[in-house]
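S.K.: sharing a sequence plus its predicted fold:
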Amino acid sequence: MATVIMYSTAYCPYCVRAKQLLDDKGVKYTDINVSKADARAKMRALTGGTTVPQIVIDDQAVGGCDELYALERSGKLDQLLKK
């Protein structure tokens, strides 16, 4: 199973939606709260993204909630998660 990291905040509705999709699929992931500046800076350096959520699957930044759902609709999310 792939290693999944999600950079998020507790109050972000897009983060909640992305977590729900991963939870529904039974995916284990590491959730990193970026409320602290150092965590947000690390997220920005790793993903290039400035908004949350930012999702990383096996060291590949896949984007945020909309991109995660697009991967799911296209059938590509399962392929990424099986690596």
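M.R.: Cool, the structure landed.
S.K.: all contacts plus neighbour counts: C-alpha atoms, from now on.
M.R.: Fine.
S.K.: mind listing what residue 7 touches?
M.R.: Residue 7 makes contact with 31, 32, 33, 34, 43, 52, 53, 54, 55, according to CA atoms under 8 Å, 6 or more residues apart in numbering.
S.K.: ok, the fifth one touching residue 51?
M.R.: No - in this structure residue 43 lies outside contact range of residue 51 using CA atoms under 8 Å: 9.4 Å.
S.K.: hold the first one in mind and look at this next one:
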Amino acid sequence: MTKIEIYSKSYCPYCKRAKATLTRLGLDFEEFEITDSEKLTKEMQQRSGRKTVPQIFINSQHIGGGDDFHHALNSGSLADLIGDHV
């Protein structure tokens, strides 16, 4: 089973777009809401090497931020990671 993780902030429009896309595709994901969590923010930065949200991981592989995710979706490379859902 595909494990999808997304670090996000409640007010972030890019996070909302990425989560809406995942939901539209029927993909389950685990969300880490980092708005008020310094611990989760540091965890995200260590895992991704980035400070911006969203940061998306599929099967522990860093996909990137919202633009990276949508580029992978549109290019077809995301299908290799999540199979027939896309």
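M.R.: Happy to help now that I have it. Being a predicted model, the structure only gives us computed values, none of them experimental.
S.K.: what's the TM-score here?
M.R.: Here the TM-score for the pair of chains, by TM-score structural alignment, normalised by the length of the first structure, is 0.94; 82 aligned residues with a CA RMSD of 0.8 Å.
S.K.: tell me the secondary structure for the most centrally placed residue in the first structure?
M.R.: The centre of the first structure sits closest to residue 55, judged by CA atoms, centre = their mean, with a distance of 2.1 Å. State at residue 55 of the first structure, reduced to three classes by DSSP: H, G, I helix; E, B strand; the rest coil: strand.
S.K.: kindly report the same for residue 83 of the second structure.
M.R.: Applying three-state DSSP: residue 83 of the second structure is helix.
S.K.: isn't the residue nearest to the centre of the first structure up against residue 6?
M.R.: Yes - between residue 55 of the first structure and residue 6 there is a contact at 4.5 Å, judged by CA under 8 Å.
S.K.: ok, back up a step: who's more crowded, residue 43 and residue 51 of the first structure?
M.R.: More crowded of residue 43 of the first structure and residue 51, by other CA atoms under 10 Å: residue 43, with 26 against 16.
S.K.: before I go, just wanted to say thanks for your time.
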